[in-house]
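**Q** model the following, please.
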Amino acid sequence: MGVVVETLPLFPLGTVLLPGASLPLHIFEPRYRQLTIDLVTGTLPGKQFGVVAVREGWSPDDGRDGLHDVGCTATLREVRRLPDGRFDLQTTGDRRFRLVDVDDSTAPYLVANVEWLPDDEDEHARDLAPLAMAARAAHRRYCTTAWRQQGGGDGELPAELAEEPAPDVADPELAHILAGDCLLPLADRQELLEQTCPIKRLQLVRQSMTREAVLLDELRAVWAPTAKFAVDHSLN
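**A** So this is what the prediction gives:
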């Protein structure tokens, strides 16, 4: 079977959306207001658009060269229109894709031809439990350390914050969901998104969260985006 290519409206951002992760968006630019209207009215079917991270040091207006090759679809869950025409959106990450080409001439926003990026099929039969447990432990350490650094005291996380994400240890998307609420560097999140082996993905997320927990503990700091667009366009 040949590669299936589909068309998606594209929303470049200074962040990486992962499958299963929530992404709230504040829409104020005219081109993305139009994208929201097209999604809500059904002009664009499916209420989905593609989120792709802008390369660090680049701008969303720099064209195809400024975009990472792999992104994730965002499914529109809630829309609230503000009196001045802006929108507040709630979206959830769904499917990974690879950019084939990008068109900047047929709509106010970018439109991309994409191919879907599934996991390696032979890897799903592998036993993920040991690595998944280690990744969950790293996630708990990261969250506990972040809680303490934010003034939560020296104890463990409160019960309501200590609840682990729902997926079980055999879920191939567990790494994405664990990383979804952690302030990992953009490069780490992009590497997770592009990784098609569930085992390597769990290894990556464990290593990233372990490293960031050490930095939190020793330097009392977490990574933050330094490029200007990371602030301006993540709100968009």
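
**Q** C-alpha from now on. contacts and neighbour counts both.
**A** OK.

**Q** can you confirm residue 58 is in a strand?
**A** No. Read with DSSP: H, G, I helix; E, B strand; the rest coil, residue 58 is coil and lies in no strand.

**Q** ok, now which ones touch the spatially closest residue to it that is not a sequence neighbour?
**A** Once flanking residues are discounted, residue 58 sits nearest to residue 66: 5.5 Å by C-alpha to C-alpha, 6 or more residues apart in numbering. Contact analysis of residue 66 by C-alpha atoms under 8 Å, 6 or more residues apart in numbering lists 54-55, 58-60.

**Q** and the furthest pair within those?
**A** Farthest apart among those by C-alpha to C-alpha are 55 and 60. That separation is 8.8 Å.

**Q** so what sits against both of the two?
**A** Shared contacts of residue 55 and residue 60 (C-alpha under 8 Å, 6+ apart): 66-67.

**Q** measure residue 176 to residue 87 for me?
**A** 27 Å (C-alpha to C-alpha, to the nearest Å).

**Q** actually residue 230, not the one I typed
**A** Separation of residue 230 from residue 87 (C-alpha to C-alpha): 19 Å.

**Q** how about residue 15?
**A** Distance, residue 15 to residue 87, by C-alpha to C-alpha: 19 Å.

**Q** ok, now residue 150?
**A** Residue 150 sits 31 Å away from residue 87, taking C-alpha to C-alpha as the criterion.

**Q** higher neighbour count, these two?
**A** Remark: of residue 150 and residue 87, residue 87 carries more neighbours, 21 against 10, as counted by other C-alpha atoms under 10 Å.

**Q** what's the longest strand in this protein?
**A** In the chain, taking DSSP state E as the definition, the longest strand is strand 87-103.

**Q** before we go on, could you also do this sequence so I can check it against the first one:
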Amino acid sequence: MTSRLPLFPLGSVLFPGLVLPLTIFEERYRALARDLLALPEDAPRRFGVVAIRDGQEVAPTGPGIPDGGAAAGFGPDPARAFYEVGCVADTASLREKDDGGYELMATGTTRFRLLSVDATGPYLMGEVEFLEETAGPGAGPLGAEVERAFRTYQKQLAGARERTLSAAQELPDDPAVLSYLVAAATVVEVPVRQRLLEAADAASRLREELKLLRLETAVIGKLPSLPATELTRQPTSHN
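**A** Modelled structure (predicted):
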């Protein structure tokens, strides 16, 4: 079964359970915000977040480019500009600012596979199929290993940043929730985050994270300090 969702492309990856703050100022996304606000109070105000593939932010223009695709800013076939798997964002709060923009707060809920993109309207619409969440074999023991590795990684990263960790963070027991939290909190590039989002199940994601955390911890441990750009790179969350 498929569904249609408004799309909000970002240069970052949204994971289920994670909060997404957005400052909206581009006209096409203002139109989306207005339509979300116009929905009945009891209606879900959902949209799909898809990560933009590297190098696809600027669309070609000129003869032969369909108006819809060019207007959307992602070329004649917008679907090619995005990764195939995204995440539904459920709007928690949305308000208009004095300058006509919007402040939006949403939470990631469900992963989806992007089947096609319609660029004929004021903003992109996607035909999507929702992806089932499964634990996978060995998710529980893997979760315990990842938690230990993640705490070691945090300590090593805090040392590289020349600061100390505050009180130990409580981590969720649910393997799927843990896998998404670790994926979001690990300092890695968008393609790596996307690979974690696309993992078939929680166990596969945790297994990948265990390798990643051990590698990143080893790399940080060999460096006297990390470049500021590496330590502060975070997903941008506004358009």
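
**Q** if we can go back for a sec, what lines up with the residue nearest to residue 58 of structure 1 in structure 2?
**A** Matched across to structure 2, residue 66 of structure 1 falls on residue 81, judged by TM-score structural alignment.

**Q** my assumption is that residue 79 of structure 1 lies in a helix; please confirm.
**A** No. In this structure, residue 79 of structure 1 is strand, not part of a helix, as judged by three-state DSSP.

**Q** show me what contacts it?
**A** Neighbour list for residue 79 of structure 1: 87-90 [criterion: C-alpha under 8 Å, 6+ apart].

**Q** quick one: which of the residues you listed has the most company?
**A** In terms of neighbours by other C-alpha under 10 Å, the contacts of residue 79 of structure 1 top out with residue 87 at 21 neighbours.

**Q** how about the corresponding residue of structure 2 for it: what's its closest non-neighbour residue?
**A** Under the alignment (TM-score structural alignment), residue 87 of structure 1 pairs with residue 102 in structure 2. Setting aside the residues directly before and after it, residue 102 of structure 2 is nearest to residue 96 in space (C-alpha to C-alpha, 6+ apart), at 4.4 Å.

**Q** roughly how far does the one you found sit from residue 49 of structure 2?
**A** Distance from residue 96 of structure 2 to residue 49 of structure 2, counting by C-alpha to C-alpha: 20 Å.

**Q** the more surrounded of the two?
**A** Using other C-alpha under 10 Å as the criterion, residue 96 of structure 2 and residue 49 rank with residue 49 on top: 27 against 15.

**Q** what residue in structure 1 is paired with the more buried one?
**A** Aligned partner of residue 49 of structure 2 by TM-score structural alignment: residue 51.

**Q** could you look up the SS state of that match?
**A** Assignment for residue 51 of structure 1 (three-state DSSP): strand.

**Q** what sits against it?
**A** By C-alpha under 8 Å, 6+ apart, the contact set of residue 51 of structure 1 is 10-13, 16-17, 71-74.

**Q** just checking, residue 126 of structure 2 touches residue 115?
**A** Yes. Between residue 126 of structure 2 and residue 115 there is a contact under C-alpha atoms under 8 Å: 7.2 Å.

**Q** which one's more surrounded, these two?
**A** Comparing residue 126 of structure 2 with residue 115 by other C-alpha under 10 Å, the one with more neighbours is residue 126, at 23 against 15.

**Q** now the helices for structure 2?
**A** With DSSP state H as the criterion, structure 2 has helices at 27-38, 67-72, 139-160, 175-185, 190-197, 202-221, 228-232.

**Q** want to throw those helices into a markdown table with distance to residue 168 of structure 2?
**A** Formatted as a markdown table, the helices of structure 2 follow (distance: least, C-alpha to C-alpha, whole Å):
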| stretch | distance to residue 168 of structure 2 |
| --- | --- |
| helix 27-38 | 38 |
| helix 67-72 | 44 |
| helix 139-160 | 9 |
| helix 175-185 | 15 |
| helix 190-197 | 24 |
| helix 202-221 | 18 |
| helix 228-232 | 20 |
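
**Q** out of these, flag the one nearest residue 1 of structure 2.
**A** helix 190-197 (20.8 Å).

**Q** structure 1: matching residues for that closest one?
**A** The aligned range for helix 190-197 of structure 2 is 186-193, by TM-score structural alignment.

**Q** return the mean post-superposition distance for that stretch against structure 2.
**A** Here stretch 186-193 of structure 1, set against structure 2 after superposition, deviates by a mean of 1.1 Å using mean C-alpha distance after the TM-score superposition for structure 1.
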